[in-house]
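S.K.: Structure here, sequence nowhere to be found:
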């Protein structure tokens, strides 16, 4: 085994024994159980396990810390392997396949939210029947409900994300052509635009004329846009890590999969937002009461 690692005669990389898959599984399990605990805690309920009530927020945060530490340590090992020359052409190709599969799984998450939205919007009468309410009034958006003006803050956020797509592309092209200054400047602008998008959406949520629990419109709106907002935050952190690595000089024109994966993820977030803006903001506001601003 030692000889196979030291002198491989193939393009594949035999990974050294690692504790991170096991520790990550433990962290995910603790986080999942902790999520139930924190929900019971927030509604002043009980969650008895072996005679002890564990309805408290601490288990969730302990699991989250384990998961975050595992991510940091595991990805650090991956970066180290790349610097040691283990990421051959075949390994790099398979890393890209893995990222493509991950983005495909994320697409299916959004398909679920869009499915819920269109099921409720195209068949509002049935949605009201399932929810045991007449609040929809048989129309969509629900009768008497004010909705957000799609050509105010949502349009502003659309422009922000489209601009961020151009800046991350600029950074990518700069990296390919060995322009380190352009790479760093492009990433700084992209991270700044991502943070600006999040702040605008937070402001929009705080001033929305409807709430999550008011109707199925609010539920589908906040689940779809909120899930996307969470991805923007993750993508911003992803790009921020790439910015730190770019400043350290980790990326080269020939080896920069970490940045490439972040750029793919960010473009995916951009495309999803265009669908959200077109369907949930523009199409769904047709004929509805628009909030005054």
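M.R.: In hand now; what should we look at? None of these values were measured; they are calculated from a predicted model. Residues are numbered from 1 along each chain as shown.
S.K.: okay, CA-based contacts and neighbour counts for the rest of this
M.R.: Fine.
S.K.: do you know how far residue 166 is from residue 23?
M.R.: Going from residue 166 to residue 23 by Cα to Cα, to the nearest Å gives 38 Å.
S.K.: Below is an additional structure, to be compared with the one above:
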């Protein structure tokens, strides 16, 4: 996109029309259709899936590049900056509500539904009279035996990793405010490394759960809520890692200074949100 084509006034910048939303919609359509076809063993599914992934990457690079070019050309005034901050704040609030729904489902299932179905009330007598509820070992009738995931081992290590990544990101932010470019890059590199380590360990945890604990999505209410909560959190860690990689690349090429670095702050807000969600998840899913 040509920045000069945007409309400028003293308060706001209106960019020129962009092709990237349409490209993103096509990419998501190809990803969804390709995944459905691939699951059903249709050969064209994998081609559509790969095409959708390629289009999505092209869109991300192109759209990010346009926004970065607009920012570096100083097209954004103070009003745009406030719009960005409010937009990021509302986005994170929507993510809070997203996870609140899953935590609410976990609470309802664990504290209300499973005890009611396993108790001596009408629901138990009519639906599953032989069902004996015991969280987390027995949370559904006719479910193959499984072993719950404990808090020790990989979950505890991953907790330490995410807390450490929050500290290294704060160090990088401090270095940015002080104009210490080398420390800024060092802090970001360590943060990205810790994020990748977290994802690798979570993949190992999932393999352990499937192969050795017989813990799957079909393992009653516990298995379903465990993989939904930890899986969506892992997806958010992946998104946050991509954001941090972009911030790292921009920092390495000399972008940002002590006064103009909202992109860094937005990525940091998102990453600290991911940290807080993991702490809640570790306590409610693994520990209690």
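M.R.: Everything's here; your move. Because the structure is predicted, anything quoted here is derived from the model rather than measured.
S.K.: Following superposition onto structure 2, what is the mean distance for stretch 237-245 of structure 1?
M.R.: Mean deviation of stretch 237-245 of structure 1 relative to structure 2 after superposition (mean Cα distance after the TM-score superposition for structure 1): 1.4 Å.
S.K.: quick one: contacts for the most centrally placed residue in structure 2?
M.R.: With distances taken as Cα atoms, centre = their mean, the residue of structure 2 nearest its centroid is residue 236 (0.5 Å). Counting by Cα atoms under 8 Å, 6 or more residues apart in numbering, residue 236 of structure 2 touches residue 274.
S.K.: From residue 90 of structure 1, how far off is the residue mapped onto it from structure 1?
M.R.: Under the alignment (TM-score structural alignment), residue 236 of structure 2 pairs with residue 231 of structure 1. Note on residue 231 of structure 1: its distance to residue 90 of structure 1, by Cα to Cα, is 29 Å.
S.K.: do residue 207 of structure 1 as well
M.R.: Residue 207 of structure 1 is 50 Å from residue 90 of structure 1, by Cα to Cα.
S.K.: Now do the strands in structure 2.
M.R.: Counting by DSSP state E, structure 2 has strands at residues 7-8, 13-14.
S.K.: So which of these is the most surrounded?
M.R.: Of all those, strand 13-14 has the most neighbours on average by mean count of other Cα atoms under 10 Å, namely a mean of 16.
S.K.: ok, residues contacting it?
M.R.: 6, 7, 8, 75, 76, 77, 80.
S.K.: Which residue comes closest to the first one once chain neighbours are left out?
M.R.: Of all residues not flanking residue 6 of structure 2 in the chain, residue 15 sits nearest, at 4.3 Å (Cα to Cα, 6 or more residues apart in numbering).
S.K.: Equivalent analysis for the third one, please.
M.R.: Using Cα to Cα, 6+ apart and skipping residues adjacent in sequence, the residue nearest residue 8 of structure 2 is residue 14, 6.6 Å away.
S.K.: Residue 5 of structure 2 versus the one you found, what's the distance?
M.R.: 9 Å.
S.K.: Which stretches in structure 2 count as helices?
M.R.: In structure 2, the helices defined using DSSP state H lie at 20-39, 43-72, 78-108, 114-118, 122-126, 154-178, 181-211, 220-252, 262-281.
S.K.: average offset between the last one and structure 1?
M.R.: Its match in structure 1 and helix 262-281 of structure 2 itself, once the structures are fitted together, sit a mean 0.8 Å apart by mean Cα distance after the TM-score superposition for structure 1.
S.K.: Good, we can wrap up now.
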